[in-house]
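*Asks:* Sequence isn't available, so here's the structure alone:
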């Protein structure tokens, strides 16, 4: 039981740390297009990303069960590229722009496009886990998405969350992806090779 709670907590933290860019966009969109549309789009996007990660995990497990651990190469590589981009100073500092009259579908598509790093971390993490741990991971990631939406509601009223704090926390994302990739590669069938 404790193992499942720890795994859910790791999926929770991965979801939080890879969605800091989404949180910044959520805060901006709440100010522009209203909280209901922004939060609905955010939560729908997170449900799609978490579901897609679970479906990929189930598909990989059924098709090539002993190769699922090699999916850890993707977050590891993306994390290394992110670190290199940070040191070179070529990261994007601009916030995504969306019209105030944009529909919930457009808002959801924006959040899906910002969630590829979450998918790259969550899919291998779930693929390299036993079925009961997948359930715990999905629960942890879903609770994190709900927590981010709630934090977005609170943060829209607090200027602390819209400034430099979110940008500083965003710099942790490549390191989280590297750690997730190493964890997936080392805690799988691949560590027997």
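*Replies:* Received it, and whenever you're ready, just let me know what you need. Being a predicted model, the structure only gives us computed values, none of them experimental. Residues are numbered from 1 along each chain as shown.
*Asks:* Only C-alpha atoms from now on, for both contacts and neighbour counts.
*Replies:* OK.
*Asks:* which residue is nearest the middle of the chain?
*Replies:* In the chain, the centroid-proximal residue (CA atoms, centre = their mean) is residue 118; its distance is 2.6 Å.
*Asks:* ok, structure two:
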């Protein structure tokens, strides 16, 4: 993959692994809490990026020939999500508090797959490309924030369309994991 495509690949993976967070964002924001929900979302995503960067930095201290094996984590998570789609119901009961910290915790909990995926991108990429991974994450967070705001105001995709996009998440995880397992031009040497 060309280094110029890295931010867009990261952004697409980030967005598609956060569709569930987008649904929660829209649901909470339509209840008249748009500003608080937006701030909670941004706090959570800032924490996701920080923890992913730290985890990626730690993992990149491992021997180079072993770092690529981190790609197995998103592949495993994607396969697990696919199996979950076929063998369990997706009914979710979520209890959300009105406090900002509660909102941030909810969004963070919904972003654990994104955190692992982003950490693997950081670990697998050379330090010289970390800024591109960060750029991709920032693009994704901006898109999710804007999309959530518009959707909560009745514009954009229908919630049914978003739920269909959420079904792509396991495939994105698997493909990102395969990318990390492969030797590419952005890998650490």
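*Replies:* That came through fine. This structure is a prediction, so every number in the text was calculated from the model and none was measured.
*Asks:* corresponding residue for the residue nearest to the centre of structure 1 in structure 2?
*Replies:* The alignment partner of residue 118 of structure 1 in structure 2, by TM-score structural alignment, is residue 114.
*Asks:* Show me what the helix or strand harbouring its match is packed up against.
*Replies:* Assessed by DSSP states H and E, residue 114 of structure 2 sits inside helix 112-124. Applying 3 or more CA pairs under 8 Å, 6 or more residues apart in numbering; DSSP states H and E, we find helix 112-124 of structure 2 packed against helix 6-16, helix 34-59, helix 72-87, helix 130-152, helix 169-181.
*Asks:* can I get these in CSV with distance to residue 105 of structure 2 and mean neighbour count?
*Replies:* Converted to CSV, these look like this (distance: least, CA to CA, whole Å; neighbours: other CA atoms under 10 Å):
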stretch, distance to residue 105 of structure 2, mean neighbour count
helix 6-16, 18, 22
helix 34-59, 7, 19
helix 72-87, 21, 17
helix 130-152, 16, 20
helix 169-181, 21, 22
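*Asks:* Residue 159 of structure 2: which of these is closest?
*Replies:* helix 130-152 (8.3 Å; CA to CA).
*Asks:* mean shift of the closest one relative to structure 1?
*Replies:* Superposed on structure 1, helix 130-152 of structure 2 shows a mean distance to its aligned partners of 0.9 Å (mean CA distance after the TM-score superposition for structure 1).
*Asks:* which part of structure 1 lines up with that helix?
*Replies:* Using TM-score structural alignment, helix 130-152 of structure 2 lines up with residues 134-156 of structure 1.
*Asks:* Residues in contact with the matching stretch: which ones?
*Replies:* 4-5, 7-16, 23, 26-28, 30-31, 35, 39, 42-43, 46-47, 50, 54, 126-127, 161-162 (CA atoms under 8 Å, 6 or more residues apart in numbering).
*Asks:* Return the distance of the equivalent of residue 168 of structure 1 over in structure 2 relative to residue 158 of structure 2.
*Replies:* Under the alignment (TM-score structural alignment), residue 168 of structure 1 pairs with residue 164 of structure 2. Going from residue 164 of structure 2 to residue 158 of structure 2 by CA to CA, to the nearest Å gives 10 Å.
*Asks:* Same check on residue 34 of structure 2?
*Replies:* Counting by CA to CA, the gap from residue 34 of structure 2 to residue 158 of structure 2 is 18 Å.
*Asks:* isn't the residue nearest to the centre of structure 1 right up against residue 18?
*Replies:* Yes. Using CA atoms under 8 Å, residue 118 of structure 1 makes contact with residue 18 at a distance of 5.3 Å.
*Asks:* Hmm, residue 39 and residue 29 of structure 2 touching each other?
*Replies:* No. Using CA under 8 Å, residue 29 of structure 2 makes no contact with residue 39, being 11.1 Å away.
*Asks:* gap between residue 14 of structure 2 and residue 91 of structure 2?
*Replies:* Separation of residue 14 of structure 2 from residue 91 of structure 2 (CA to CA): 23 Å.
*Asks:* An error on my part: the question was meant for residue 101 of structure 2.
*Replies:* Counting by CA to CA - residue 101 of structure 2 and residue 91 of structure 2 are separated by 25 Å.
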